[in-house]
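Colleague: quick one: sequence and predicted model below, then my questions.
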Amino acid sequence: MKELTFVVVDDAVFMRTLLKKIIEEVETYKVVAEGANGFEAIQKAQLFKPDIMTLDITMPDMDGLTAVKEILKCSPDTKIIMVSAMGQQSMVIEAIKQGAKDFVVKPFEKSRVLQAIKNVTEN
């Protein structure tokens, strides 16, 4: 099976570290870059064309919701998994309409993160 590449975007270093750790426990998953806001997410998408990007909804400078369309313009094959806090359902629904493929809610469980990855790679 080919290696899947990931970009992890969250303004909280702790959350990026946690997600990266969960993702890289799978032998064929590799985090190639990280970002702290929507602008960085777009830059990393252009540069790395990752298979999957985890994208926090609430970030400074540019939020994840705003970034979804731009990311898919420059890297149309990237599958986006939104990362949201509790109570952000309407924003998650909007992100899915914009082209995101799945979501995980903070604080996330490892099994749910891996399930979301599986969901987006099988569809």
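Modeller: Here it is on my side, so go on.
Colleague: CA only for contacts and neighbour counts going forward, please
Modeller: Will do.
Colleague: what segments of the protein are strands?
Modeller: Ranges of strands in the chain, per DSSP state E, are 4-9, 29-35, 52-56, 79-84, 102-105.
Colleague: quick one, which of the ones you listed is packed in tightest?
Modeller: strand 52-56 (a mean of 28; mean count of other Cα atoms under 10 Å).
Colleague: can you give the contact residues for that one?
Modeller: 4-11, 41, 63-64, 78-84, 117 (Cα atoms under 8 Å, 6 or more residues apart in numbering).
Colleague: just want the angle from it to strand 4-9.
Modeller: Between strand 52-56 and strand 4-9, the angle comes out at 10 degrees (axes from the mean of the first three to the mean of the last three Cα atoms, to 10 degrees).
Colleague: could you check the angle strand 29-35 makes with strand 52-56?
Modeller: 40 degrees.
Colleague: against Glu94, how distant is the most centrally placed residue in the chain?
Modeller: Central residue of the chain (Cα atoms, centre = their mean): Thr54, 1.0 Å from the mean position. Between Thr54 and Glu94 the distance is 16 Å, computed by Cα to Cα, to the nearest Å.
Colleague: try this one next to it:
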Amino acid sequence: MDQIKALIVDDSAFMRMVLRDIIDKEPDMKVVGLAKDGVEAVEKAVSLKPDVITLDVEMPKKNGLDALSEIMLKSPTRVIMVSSLTSKEASITIECLEKGAFDFIQKPAEVPLGL
């Protein structure tokens, strides 16, 4: 069985580490790349051809919405938005889904001590 290749995109090094740890615990998944902004996200989506991308909304250089639109044009991929802005009622969530995001996950408001 082939492993699912994941690209993690977040401007927070801590969140990249947390998401990598979660994905690495799955036997059928493998992190193939990390990106810290929307520009890197587009470049790595095209070059690495991941099966899935976790994409933050608020990032420097190019935000997640703009990166999502460009990824869908250049290298359509399943994208899961991961953001503190993303919730079922938020208009940003609807916009992400309309632009091609596969799903969304809301970041916790606070990270528990000990993580």
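Modeller: Ah, there it is. Please read these numbers as outputs of a predicted model, since none were measured by experiment.
Colleague: what's the residue nearest to the centre of structure 1 aligned with over in structure 2?
Modeller: Counting by TM-score structural alignment, Thr54 of structure 1 corresponds to Thr54 in structure 2.
Colleague: tell me the buried residues in stretch 58-77 of structure 2?
Modeller: 58-59, 62-65, 67-72, 75-77 (16 or more other Cα atoms under 10 Å).
Colleague: out of those residues, which is nearest to Lys107 of structure 2?
Modeller: Glu58 (12.1 Å; Cα to Cα).
Colleague: how about the closest one: what's its closest non-neighbour residue?
Modeller: Gly64 (6.1 Å; Cα to Cα, 6 or more residues apart in numbering).
Colleague: what sits against the one you found?
Modeller: Gly38, Leu55, Asp56, Val57, Glu58.
Colleague: count of neighbours near Glu40 of structure 1?
Modeller: Neighbour count of Glu40 of structure 1, defined by other Cα atoms under 10 Å: 18.
Colleague: before we move on, what about Met86 of structure 1?
Modeller: With other Cα under 10 Å as criterion, Met86 of structure 1 counts 10.
Colleague: repeat that for Glu24 of structure 1.
Modeller: Glu24 of structure 1, neighbours per other Cα under 10 Å, totals 13.
Colleague: kindly report the same for Gln3 of structure 2.
Modeller: Quick note: Gln3 of structure 2 (other Cα under 10 Å) scores 12 neighbours.
Colleague: give me the distance between it and Val79 of structure 2.
Modeller: Taken as Cα to Cα, the span from Gln3 of structure 2 to Val79 of structure 2 is 17 Å.
Colleague: and for Ala6 of structure 2?
Modeller: 10 Å.
Colleague: Ser69 of structure 2 too?
Modeller: From Ser69 of structure 2 to Val79 of structure 2 the distance is 11 Å (Cα to Cα).
Colleague: any common contacting residues for those two?
Modeller: Gly100.
Colleague: what ranges does structure 2 have for its helices?
Modeller: Applying DSSP state H to structure 2 gives helices spanning 13-24, 38-48, 64-74, 91-98.
Colleague: out of the ones you listed, which gets nearest to Ala109 of structure 2?
Modeller: helix 13-24 (12.6 Å).
Colleague: buried set for that closest one?
Modeller: Of the residues in helix 13-24 of structure 2, Met15, Arg16, Leu19, Arg20, Ile23 count as buried by neighbour count, 16+ other Cα under 10 Å.
Colleague: noted, bye for now.
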